[in-house]
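**Student:** build me a structure from this.
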Amino acid sequence: MKRLLACTLAMLGAQAAFAMPLTVPQIQTASTQTTRYDCKGGKSVTVLYTNTRNHQSFAALTVDGRKLLFVNVIAGSGAKYVADQYTWWTKGPQANLYDEMAAKDSSPLLADCETRKK
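**Tutor:** Below is the predicted model of the structure:
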């Protein structure tokens, strides 16, 4: 598939009528998975994970009304994704969303998220 993130961005929806899907012909999608998380405080978030044939990983989710594409970066444990000032960090079925610009003692924006049971 030559449209690496076309399906990712399609899931996120167009923000404007003139928005074009992001395509990177050199990077091919290997798999995608949509996961829904239930978080502390009754919040929930849906994340579309995209893995590529060259072993890169992406996570697409909405933060404060903004549709963002997170890129996987090195982590001591779990899977850590970053976009703008945010970090989405998963460990097994748990995840948290952090604002790296917030005070060091701030709580995560989304805390104690767990994959939704089917």
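
**Student:** every contact and neighbour count from this point should use C-alpha atoms.
**Tutor:** OK.

**Student:** residue 58 is in contact with residue 71, correct?
**Tutor:** Yes - counting by CA atoms under 8 Å, residue 71 does reach residue 58; the two are 4.7 Å apart.

**Student:** overlap of the contact sets of these two?
**Tutor:** residue 81 (CA atoms under 8 Å, 6 or more residues apart in numbering).

**Student:** quick one, which of the two is more surrounded?
**Tutor:** residue 58 (22 against 17; other CA atoms under 10 Å).

**Student:** one more to put side by side:
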Amino acid sequence: MRFLSIALIVFLSACGQSSTDGPASAEQSSDASLSFKYQCESGKTIKVSYPTDSTAVMEYDNRRLQMEIAVSGSGARYVGERLEWWTKGSGEGASGTLFRHLADGTSGGAIEQCAQDADTA
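**Tutor:** Coordinates of the predicted model:
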């Protein structure tokens, strides 16, 4: 009985821990929007917020883009308005790439190569 009680306490404490896998983690809580700023090689800035675990809102080139999560081999990938936002890693220096999104659902050419700033958006 004592073992069962200890196992239950360990299980419940693990359920209360939050994930730190990055902004697009499947475990992300939808009660708070995460926001990040990326500095691109072109000199432009991309600001992205993640209002839910399956959506992203990007501010780029004087446009506000609504994006939905999409399948990726690694990292987090969001698609919307014929563009793709693909991030890998989390924290300062994490990479983000803006691609064209082709009609067949694949990635087109890269538009921007960016790195996450230390400051959030």
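
**Student:** center of structure 1, which residue is that?
**Tutor:** residue 59 (2.7 Å; CA atoms, centre = their mean).

**Student:** in structure 2, what residue corresponds to that residue?
**Tutor:** Aligned counterpart of residue 59 of structure 1 in structure 2: residue 56 (TM-score structural alignment).

**Student:** on the three-state scheme, residue 4 of structure 2 is what?
**Tutor:** Secondary structure for residue 4 of structure 2, judged by DSSP: H, G, I helix; E, B strand; the rest coil, is helix.

**Student:** now it: how far from residue 14 of structure 2?
**Tutor:** 15 Å (CA to CA, to the nearest Å).

**Student:** what residues are up against the aligned residue in structure 1 for residue 68 of structure 2?
**Tutor:** Using TM-score structural alignment, the partner of residue 68 of structure 2 in structure 1 is residue 71. Neighbouring residues of residue 71 of structure 1 by CA under 8 Å, 6+ apart: 57, 58, 59, 81, 82, 83.

**Student:** so which of those residues is the closest to residue 92 of structure 1?
**Tutor:** residue 81 (14.1 Å; CA to CA).

**Student:** right, and that closest one touches residue 69 too?
**Tutor:** No - counting by CA under 8 Å, residue 81 of structure 1 does not reach residue 69; the two are 9.0 Å apart.

**Student:** what residues are shared contacts of the two?
**Tutor:** 58, 59.

**Student:** can you pull out the helices in structure 2?
**Tutor:** Assigned by DSSP state H, structure 2 shows helices spanning 2-15.

**Student:** ok, longest strand in it?
**Tutor:** strand 107-116 (DSSP state E).

**Student:** give the buried residues for that one.
**Tutor:** If you call a residue buried by 16 or more other CA atoms under 10 Å, then strand 107-116 of structure 2 has these buried ones: 107, 108, 112, 113, 114, 115, 116.
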